[in-house]
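> Predicted model and sequence below, questions to follow.
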Amino acid sequence: MLNILIPVDGSRSALRAVEYVVQYRAVHDEVLNVNLTNIQPRLPRHITRFASSANIKILQQERAEEAMADAIELLSKSGVQHTVHVGKGDTADEIVACARKVQAQKIVMGTTRKNALTRFFQGSVVNKVMAMSDLPVEVVARENAGRLERFGIPIGLGLTFLWLAVE
């Protein structure tokens, strides 16, 4: 049985990684145990001091369930055995920790195609996980990033440098 971890954040890219695993199972006719994980960020102090910890946990659980709903539905319809894990904290750290906890044999992650400049300024959870984990990480790329992501950041960066040069 192959034990796989799939981080899911509710995006189309993450769902594409789940679809990839379902297709993999159909082609290889191998028994899979899929672990879905959703990592909720820690909320800032100025928010948490006004809400009880119980309410914060409920909010994070609802967000996690919403983010994983489509992935769970797809796996259930396909008959793939799966378990659900919810973490809290830094996304890359928690993904690697969850992979160790569930003794995953590989991590399958979805991503959007972006240029190097965009990835540099936005950061990449996929790159961080690949650097931190000793497990194989399969990256399933979806279509290209939107126009704003592809052109907005480089243009904004160029305008910033132009503005600094003028002053």
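Noted; the coordinates are in hand. Residues are numbered from 1 along each chain as shown.
> switch to C-alpha atoms for all contacts and neighbour counts from now on
Noted.
> Can you say which helix or strand has the nearest residue to residue 139 once chain neighbours are set aside in it?
Excluding its sequence neighbours, the residue lying closest to residue 139 (Cα to Cα, 6 or more residues apart in numbering) is residue 109, at 5.0 Å. Secondary structure from DSSP states H and E places residue 109 in strand 106-113.
> Residue 6 now?
Taking DSSP H and E as the criterion, residue 6 maps to strand 2-7.
> Over to residue 15?
Secondary structure (DSSP H and E) places residue 15 in helix 12-28.
> what about versus this one:
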Amino acid sequence: MRQVLVPIDPSNEDRTRSQISEVVRLYRQEPMEVRLVRVQPRLTSHVAMFFGNRELQQLQHEAGTEELQFAETLLANAGVPHTSTVLVGRSAETIAKAARDFGCDRIVFGEERGLAGRVFGTLAQQVRHLMGGGAQVIGS
């Protein structure tokens, strides 16, 4: 069965809506396993020193879980079963590794706009580069 990875950025609900719409469209064409993922950034050592390792992991997991709720609700309302995962690391590298580890053959990104994407490349472009053709990257 096909598997699709959907990296969620909670800062842009319109992008999340477009990602979920695309996933629902794909799912209706051919049922597949849908995996939402939220990548939490690593905290600086200065911030991390105020927390125990377990407490820090729990805080990051709770924050990521909360940030996935909007996308989870959209998928549930559309009747699309899914699983959700919270990971910690650098976005592009962590998404590419997750896609490999989970055996995903598609990664669905929303449309990115802005100066940073034009200068440094969008997250989708960075992941596409890291995957080297290992999965179909959908989105900008």
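Sure, I can see it. What you see is a predicted model, and the numbers here were worked out from it, not measured in a lab.
> got the buried residues for the helix holding residue 15 of structure 1?
Within helix 12-28 of structure 1, the residues that count as buried by 16 or more other Cα atoms under 10 Å are 12-22, 25.
> mean shift between the helix or strand that that helix is followed by and structure 2?
Moving toward the C-terminus from helix 12-28 of structure 1, the next helix or strand (DSSP H and E) is strand 32-40. Average distance, strand 32-40 of structure 1 versus aligned residues of structure 2 after superposition (mean Cα distance after the TM-score superposition for structure 1): 0.8 Å.
> Tell me how far the longest helix belonging to structure 2 lies from the chain's centre.
Longest helix of structure 2, by residue count under DSSP state H: helix 53-77. Chain-centre distance of helix 53-77 of structure 2: 12 Å, with Cα atoms, centre = their mean, to the nearest Å.
> Repeat that for stretch 33-51 of structure 1.
Centroid separation between stretch 33-51 of structure 1 and its chain, computed with Cα atoms, centre = their mean, is 14 Å.
> what does whichever strand or helix holds residue 96 of structure 2 contact?
Element membership for residue 96 of structure 2, per DSSP H and E: helix 91-102. With Cα atoms under 8 Å, 6 or more residues apart in numbering as the test, helix 91-102 of structure 2 has contacts from 5, 7, 37, 39-41, 87-88, 105, 107, 123-124, 126-127, 130-131, 134-135.
> which residues of structure 1 does that helix align to?
Aligned using TM-score structural alignment, helix 91-102 of structure 2 spans residues 91-102 in structure 1.
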